[in-house]
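Student: Give me a 3D structure for the following:
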Amino acid sequence: MSGASDRRLTAFDKLLQRGERDPRTRSSGVGIDLLDVVPEWEAFVAAYDRASRTAVRLRERIVSPSIPVTAPRWIIDPDFDLRYHLRRVRLPGDGSHRELLDLAEQIAMTPLDESRPLWTVTLVEGLDGGGAAVVTSMSHVISDGLGMVAMFAALYDTQRAARQGEMPLVPVPQDLDSRELTIDGIRGLPGAALGLTWDVLGKGLSGLVRPVATVTNAASYAGSLNRVVASFSATEPSPLLARRGASRRMVTHDLDFARLRGAAKALGGSVNDAYLAAVCATMRRYHAALGLPIDRLPMAIPVSLRSKGDADGGNHWTGMAIGAPIAETQPAAIIADVHAQVAAGRAEPAADVMNVLSNVTAALPDALYAEIAGLVRPADVQASNVPSYPVDTYLAGAKVMATYAMGPVPGIAVMIVMLTRAGKAFLGVRYDTDSIRDDELFERCLVEGFEEVLSAGGQPAAAVPVKTGPGAHSERLGAGRAKSPAPTRKRSAATKNPATPKTAVPTKPTAPTKTASPRKTTAKATKAAPARRRTGGTA
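Tutor: So this is what the prediction gives:
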């Protein structure tokens, strides 16, 4: 059990782990990298082998006690098998971006094996314009968005030539099962109780010495906590997005980051403000087009709490709720409204509400926790902004042309993640197909909503296609071919669930030996790993 005691799951991580057991609250997300060429399989495997020896969380799995006398632990899996986590398939159809996204959705909705490290990587070949895609499925329990960016710096290179040098040593595995962890927890109960007693006593004595300050601070925090908790139900949800189901759909959109940054500056806000304003414009257009305009809808925004010394693994963020002003038609006014709400939320003493609530619910039995969690009304939309690498990156000799982060959809209608990388902003959108009923309309509103904000900020207008389904991979890989329209998906029972595409055809990888309702559609070389670029706003 050596080394296990400093790898406890936090109460917040445990909350996310619980969500994995329900398809509607599962915290797993998917990342999609588009590569300009198909990497050599041996080099691809070697890159992940090297990364897993440096970013040790990739080799760790969770062990939970038989009875809740202590926190679950991360241990380095003694049975770690890289061949299980790496897969290789070929798209069986036309190889379009739409087919790739449907495959990625199928992967996203497949539960991860909790007896192993909580991730898989699938190399996808057979794309219509050549190249390949890498679909990474990973539990949010492993880390938050910024943590994953830092963790995967061990994977990417800054030159096409593969990283040279000796392979790092294999991390020492640990043997620890649920029974042993339970016994260890029982043995530690007296010490834990004593520590809690001293903590309470210390705070009590501090209150006696400074009674007025203590009471004032407690009252101030209680008032802040009440405001923060109330904010999550302060805005009425949209009746148009009321239904929730079990099926999801993905869509992507690319932006020039310089255009977004220029528009934000011209409109008097940050990049994050302009991004949220464009999300508001998207939702306004969708509601108006369906004849049900509303003033506001509840929007959740994750706010990073990461500091410089935090480990890459684990979650360091909290949640914030705002009333997204989707009736407003002037982007500058939307930005001012959103900026004021976000600033007020950040200033609350109880802004770290997620950690507070997770500590309160951590010891509750799963059944009781599920009942309480069911009382919390989820937001309609969640919008995240994740700054990534500022330079071009490569994976096993292949250049990464685009990266889309497809976040989880835990009871919300729409999840939008903007990931900025090497001068581009890549939007990854997942939505509940029972909430968003018209794919073509929503995807058109997404493009037009962002162009609305960019144009208002003085940026040259870009042509908005009538159908906004993603086009051929060859265009994304710079082949200069004219964009092909997205294939039309008929309204039929066989295609209602976008997460059930044609079965991808597995190839035969030559892995090395073991190292430890019906819908409409449309449109590392020898150089150091790239540093993260931080921008204003949420992460």
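
Student: Only C-alpha atoms from now on, for both contacts and neighbour counts.
Tutor: Noted.

Student: so who does the spatially most central residue of the chain touch?
Tutor: Most central in the chain under C-alpha atoms, centre = their mean is Gly407, positioned 3.6 Å from the mean C-alpha point. Gly407 makes contacts with 27-30, 415-417, 428-430, as judged by C-alpha atoms under 8 Å, 6 or more residues apart in numbering.

Student: now it: how far from Ser388?
Tutor: 15 Å (C-alpha to C-alpha, to the nearest Å).

Student: Would you state the strands of the stretch 301-450 of the chain in chain order?
Tutor: Taking DSSP state E, counting those that start in this stretch, the strands of the stretch 301-450 of the chain run over residues 317-325, 381-387, 394-395, 398-406, 414-421, 424-432.

Student: Proceed likewise with the subsequent sequence, for comparison:
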Amino acid sequence: MTTRLSGQFGAGAWNLPRQLNALDSLMWRCEANPRLRSPLIGLFLLDRAPDWDRLLAGHDWATRMVPRLRERPVTSLLVPASLIWTADPEFDMSHHLRRVRLPGPAGRRELLGLVETMAAAPFDPNRPPWESVFVEGLRWEGKSCAAAWILRFHHSMADGQAAVAWLTALLSRGREPRHDKPQPPIPPVSRPPSSLALLPSLLGVDLGSAELTRLAEEALRAALRPRHAAVECARMLWTAVNLAPRPVGQLSPLLSARGTTRQLDLMTVPLDGLRAAAGAAGVSVNDAFAAAMLGGLRRYHELYGAVPETLAMAMPIQVRGRHPMAGNRFGGMRVAGPMAEKDPLVRLSAVHRVLAAAHAAFDPAGLDLVTNLLNRLPTPLVLEIARRIGLSFDLQLSQIAVFDPGFYVSGAAIEDFWCFGPVPGCAVTAIMISRRAGASIGVTADAASVTDLPVLMGCMEEGFKEFREGRPRRRGRSGSLR
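Tutor: Predicted coordinates:
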């Protein structure tokens, strides 16, 4: 583990917000419904089994550098909807770190089976919501990996961007241990703040002087520019309405079933083609990622029946605030993805248009309005609304730009890695980890929605092949690529 640290680590990490924001709280409250659980799982392939003693010491050091790893959400007695990060007075590393050896010979499918089991398991509400599992004795097709690392944590702790920042700062750049690392003490176990002290934030008001100044400035701007204020208010309301549980685009009859069993699979694709295609079309890699995924899903639908003109899909919009190293701060845009379009060039342009329009219309204030209102509702009602929102789209996509290879965990080199996200009511979630060398894509599917995941993965690989040459290949009249 390394010394490339920011002010948010060590003693600085103790200044992270104690109260979960509205979005974090909603994610944690949805843990009560197995279909809405929100684990994030990182799967790392290692070239060797890490030294166990170094691993124990490294994890202990990480929890002192990032004390959030020693904390759990606790409900306020006065206001049940208020959750506070509180240090676990009985924190025990043995509840979070373990190593296993799968019955041999164990390869890709056996390892993914273990990850699937972990994805379905609930977090213990009495302990910090994370676990770190090291798997030994693997045989991975085409790779020299001998071990794997599975890191599972609840989405309320951090989103993908914050988690990457944590890992980038904590992982090592070499095999040998470092002896010049900062050694912060174990953070003190303090009482959570009183419910009365939290009332201003529960009402959406921070009585600090900086916040009062901001509110006064916003009121003055609204008075001086009423038309501008009206436009901003309309954007905020549009964002709030777009987050409501209503369909956006067509829902696929083929993917309509929902259950609690999760299937996971992965693939690695070259990123140069996506980058070149995006550059040639004047769009983003995120647009090309979505266009390739829609192309793969179109092929899957062609095998099993009719292809809807569009597919209801969701993608996040990052809205980072004062604490970029903790919690979640993103909005969701739900759009009608042009799935039936066979021409990859036309599909790429269409994807760009719908995503750009949704992004331009998004306003963080609308997100805050919805999440704060939802967080004041009884948990059964919150679960029902969250369920309906999840059912309003079939596909969820996310892209994370990550560090390049060259990182180590307790002497073991990380050879490859993927991230798997939850399917909170939707049929498929795909997360693309983009690096210089390529893109690692982790797919989580509802087993009731996707009845043949290997076939779907093959279709998705074909969708990405359209962009492999750097320029999308048009289709001829017969449907073949030319």
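
Student: on that earlier part again, could you find the counterpart of the residue nearest to the centre of structure 1 in structure 2?
Tutor: Residue pairing (TM-score structural alignment): Gly407 of structure 1 is matched to Gly421 of structure 2.

Student: what's Pro185 of structure 2 in contact with, if anything?
Tutor: Residues near Pro185 of structure 2 by C-alpha under 8 Å, 6+ apart: Arg64.

Student: Look up how far Val66 of structure 2 lies from it.
Tutor: 11 Å.

Student: Which elements pack onto the helix of greatest length in structure 1?
Tutor: Counting by DSSP state H, the longest helix found in structure 1 is helix 178-209. If you count contacts as 3 or more C-alpha pairs under 8 Å, 6 or more residues apart in numbering; DSSP states H and E, helix 178-209 of structure 1 packs onto helix 211-231.

Student: Determine the angle, from 0 to 180 degrees, between the helix it packs on and helix 178-209.
Tutor: With axes from the mean of the first three to the mean of the last three C-alpha atoms, to 10 degrees applied, the angle from helix 211-231 of structure 1 to helix 178-209 works out at 130 degrees.

Student: Give the next helix or strand downstream of helix 211-231 of structure 1.
Tutor: Using DSSP states H and E, the helix or strand that directly follows helix 211-231 of structure 1 along the chain is strand 248-256.

Student: tell me, that next one lands on which residues of structure 2?
Tutor: Taking TM-score structural alignment, strand 248-256 of structure 1 hits residues 262-270 over in structure 2.

Student: The contacts of Gly407 of structure 1 into a markdown table, with extra columns for neighbour count and distance to Tyr369 of structure 1?
Tutor: Formatted as a markdown table, the contacts of Gly407 of structure 1 follow (neighbours: other C-alpha atoms under 10 Å; distance: C-alpha to C-alpha, whole Å):
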| residue | neighbour count | distance to Tyr369 of structure 1 |
| --- | --- | --- |
| Ser27 | 23 | 16 |
| Ser28 | 28 | 20 |
| Gly29 | 22 | 23 |
| Val30 | 25 | 26 |
| Met415 | 23 | 24 |
| Ile416 | 25 | 27 |
| Val417 | 23 | 28 |
| Gly428 | 24 | 31 |
| Val429 | 24 | 29 |
| Arg430 | 22 | 26 |
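
Student: I'd like those residues as JSON lines, with distance to Arg8 of structure 1 appended.
Tutor: Below are those laid out as JSON lines (distance: C-alpha to C-alpha, whole Å):
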{"residue": "Ser27", "distance to Arg8 of structure 1": "19"}
{"residue": "Ser28", "distance to Arg8 of structure 1": "20"}
{"residue": "Gly29", "distance to Arg8 of structure 1": "22"}
{"residue": "Val30", "distance to Arg8 of structure 1": "25"}
{"residue": "Met415", "distance to Arg8 of structure 1": "29"}
{"residue": "Ile416", "distance to Arg8 of structure 1": "31"}
{"residue": "Val417", "distance to Arg8 of structure 1": "29"}
{"residue": "Gly428", "distance to Arg8 of structure 1": "32"}
{"residue": "Val429", "distance to Arg8 of structure 1": "32"}
{"residue": "Arg430", "distance to Arg8 of structure 1": "31"}
